[in-house]
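Visitor: have a look at this fold, sequence not included:
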């Protein structure tokens, strides 16, 4: 049996998301024209949490949040069984001319983000696209990097990083096994 160790607990995740939120506001020079778009499933939850934190930081109107299903844009559909698609929900104001921050739980090879960029193009043309990830574990196969990172977590390719969030899993934690 493989050993599983917890690398982030609830308080650690909360601090990481608060730091990411501050960095997003600073980078964008406020919240005007800012849209957070989560990659289902956990990326969407993280985007909603970041939007709540930004609203508390900035005290202004809520940040628009969307969810972007990338299932049909993946380049591994032939090798991996297709998982059920999730709903794509873009803000009613759209994303044209906005600063979109894609949010995902774990950045690994970069292929999920590449798929998300392709899918995003079908919904509009943002002014800028940034990437926020709770965990960056390395092992990139594509030239993609996160602009906002909760924690760099170097790992072996055969290790598994699991992000658990209260809304889905009943607890907040990140484990490696």
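Guide: Received it, and whenever you're ready, just let me know what you need. Here the structure is a predicted model, which is why all the values come from computation and not from measurement.
Visitor: going by C-alpha atoms from here, please, whenever you check contacts or count neighbours.
Guide: Noted.
Visitor: is it true that residue 175 touches residue 161?
Guide: Yes - in this structure, residue 175 sits in contact with residue 161. The criterion is Cα atoms under 8 Å, and the distance is 5.7 Å.
Visitor: between these two, who's got more neighbours?
Guide: The residue with more neighbours, out of residue 175 and residue 161, is residue 161; 21 against 15, by other Cα atoms under 10 Å.
Visitor: list the contacts for that one?
Guide: Taking Cα atoms under 8 Å, 6 or more residues apart in numbering as the definition of contact, the neighbours of residue 161 are 106, 174, 175, 176, 177.
Visitor: so residue 66 lies in a strand, does it not?
Guide: Yes - the secondary structure assignment for residue 66 places it in a strand, going by DSSP: H, G, I helix; E, B strand; the rest coil.
Visitor: residues contacting the lengthiest helix in the chain, please?
Guide: Counting by DSSP state H, the longest helix found in the chain is helix 10-28. Counting by Cα under 8 Å, 6+ apart, the neighbours of helix 10-28 from elsewhere in the structure are 31, 34, 46, 49-51, 53-54, 57, 99, 132, 134, 148-151, 171-173.
Visitor: got another, please set it beside the one above:
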């Protein structure tokens, strides 16, 4: 007699990925970057001593775009570079080792200059706290400001952005994913929903707002910013 009952547990199909809706498209992103550039020129009374430092990955691309916008407005080039914050994060023990990004500081350095950190999404503020620590090991700027494409709220540290492309109220169950042409093939900001845990205690033990990585879109890389 053949027992035709399966001896292996049936695996439930994975739930479909929640749909995400665009909150900014390419023309909107270009428009807010132009506005931020004008705000920088107005507040800095020009951009002669401004240094833009992008936080990898997408913050670097945004910093370069802002530098181009500033050049269009002022007719002069703006120093631009990148600042890797990997080794300054406070969650290194919680995540697998990750590759270091490049830190590139303009030749004239940052001492006595206005440094504007540039990132895609501002969330908890922990990435910016790490960036300030990294900056402290490089030089002593005259002042430090922060420009972000999206501020989604839910700060865990007393950090705020000086220049914001879009204030986007969110819940902790929502995700904000930034796509940029240089990295993703198109420009867009998408608002979506996190997948619920499949079962209690499943996976690594992280909840729906559990560990994410250091940079990029906050559905994985930038959710803890």
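Guide: Received it, and whenever you're ready, just let me know what you need. Fair warning: this is a prediction, and the values are worked out from it, not measured in the lab.
Visitor: where exactly do the helices run in structure 1?
Guide: Assigned by DSSP H, structure 1 shows helices spanning 10-28, 42-58, 111-121, 166-169.
Visitor: closest to residue 69 of structure 1 out of these?
Guide: When the helices of structure 1 are compared for distance to residue 69 of structure 1 using Cα to Cα, the nearest one is helix 111-121, at 7.6 Å.
Visitor: whereabouts in structure 2 does the closest one align?
Guide: Counting by TM-score structural alignment, helix 111-121 of structure 1 pairs with residues 126-136 of structure 2.
Visitor: if I pick the alignment partner in structure 1 of residue 151 of structure 2, what's in contact with it?
Guide: With the correspondence set by TM-score structural alignment, residue 151 of structure 2 lines up against residue 136 in structure 1. Applying Cα under 8 Å, 6+ apart to residue 136 of structure 1 gives the contacts 106, 107, 108, 146, 149, 150, 151, 152, 153, 154.
Visitor: swap in 10 Å and give it another go.
Guide: Contacts of residue 136 of structure 1 were listed using Cα atoms under 10 Å, 6 or more residues apart in numbering, and they are 104-109, 145-146, 148-155.
Visitor: now do residue 60 of structure 1
Guide: Contacts here follow Cα under 10 Å, 6+ apart; on that basis residue 60 of structure 1 touches 30, 31, 32, 54.
Visitor: what lines up with the second one in structure 2?
Guide: Read it as residue 31 of structure 1. Pairing criterion TM-score structural alignment: the partner of residue 31 of structure 1 within structure 2 is identified as residue 47.
Visitor: for that match, which non-adjacent residue is spatially closest?
Guide: In space, residue 47 of structure 2 comes closest to residue 41 once its chain neighbours are excluded; the distance is 5.7 Å by Cα to Cα, 6 or more residues apart in numbering.
Visitor: and that neighbour, how many residues sit next to it?
Guide: Applying other Cα under 10 Å, we find 16 other residues in the vicinity of residue 41 of structure 2.
Visitor: likewise for the one 3 residues further on?
Guide: Here the number of neighbours of residue 44 of structure 2 (other Cα under 10 Å) works out to 13.
Visitor: cool, the one 3 residues further on as well?
Guide: For residue 47 of structure 2, the count of nearby residues is 22 (other Cα under 10 Å).
Visitor: please apply the same query to residue 118 of structure 2.
Guide: 30.
Visitor: try residue 116 of structure 1
Guide: By the other Cα under 10 Å criterion, the neighbourhood of residue 116 of structure 1 contains 21 residues.
Visitor: residue 28 of structure 2 now?
Guide: For residue 28 of structure 2, the number of neighbouring residues by other Cα under 10 Å comes to 16.
Visitor: from residue 150 of structure 1, how far out is the aligned residue in structure 1 for it?
Guide: With TM-score structural alignment as the matching criterion, the partner of residue 28 of structure 2 in structure 1 is residue 12. Taking Cα to Cα, to the nearest Å as the measure, residue 12 of structure 1 falls 9 Å from residue 150 of structure 1.
Visitor: and if you look at residue 171 of structure 1?
Guide: 18 Å.
Visitor: neighbour count for those two, which is higher?
Guide: Set side by side, residue 171 of structure 1 and residue 150 show unequal neighbour counts under other Cα under 10 Å, the larger going to residue 150 at 22 against 13.
Visitor: so that one sits against residue 134, correct?
Guide: Yes - taking Cα atoms under 10 Å as the contact criterion, residue 150 of structure 1 and residue 134 are neighbours in contact, 4.4 Å apart.
Visitor: just give me the neighbour total for residue 101 of structure 2.
Guide: Around residue 101 of structure 2 there are 14 other residues, counting by other Cα under 10 Å.
Visitor: counterpart of it in structure 1?
Guide: Residue 101 of structure 2 maps onto residue 86 in structure 1 when the alignment is built from TM-score structural alignment.
Visitor: and the nearest residue to its match once chain neighbours are set aside, how many neighbours?
Guide: Spatial nearest neighbour of residue 86 of structure 1, excluding adjacent residues (Cα to Cα, 6+ apart): residue 69 at 5.5 Å. Counted with other Cα under 10 Å, the neighbours of residue 69 of structure 1 add up to 21.
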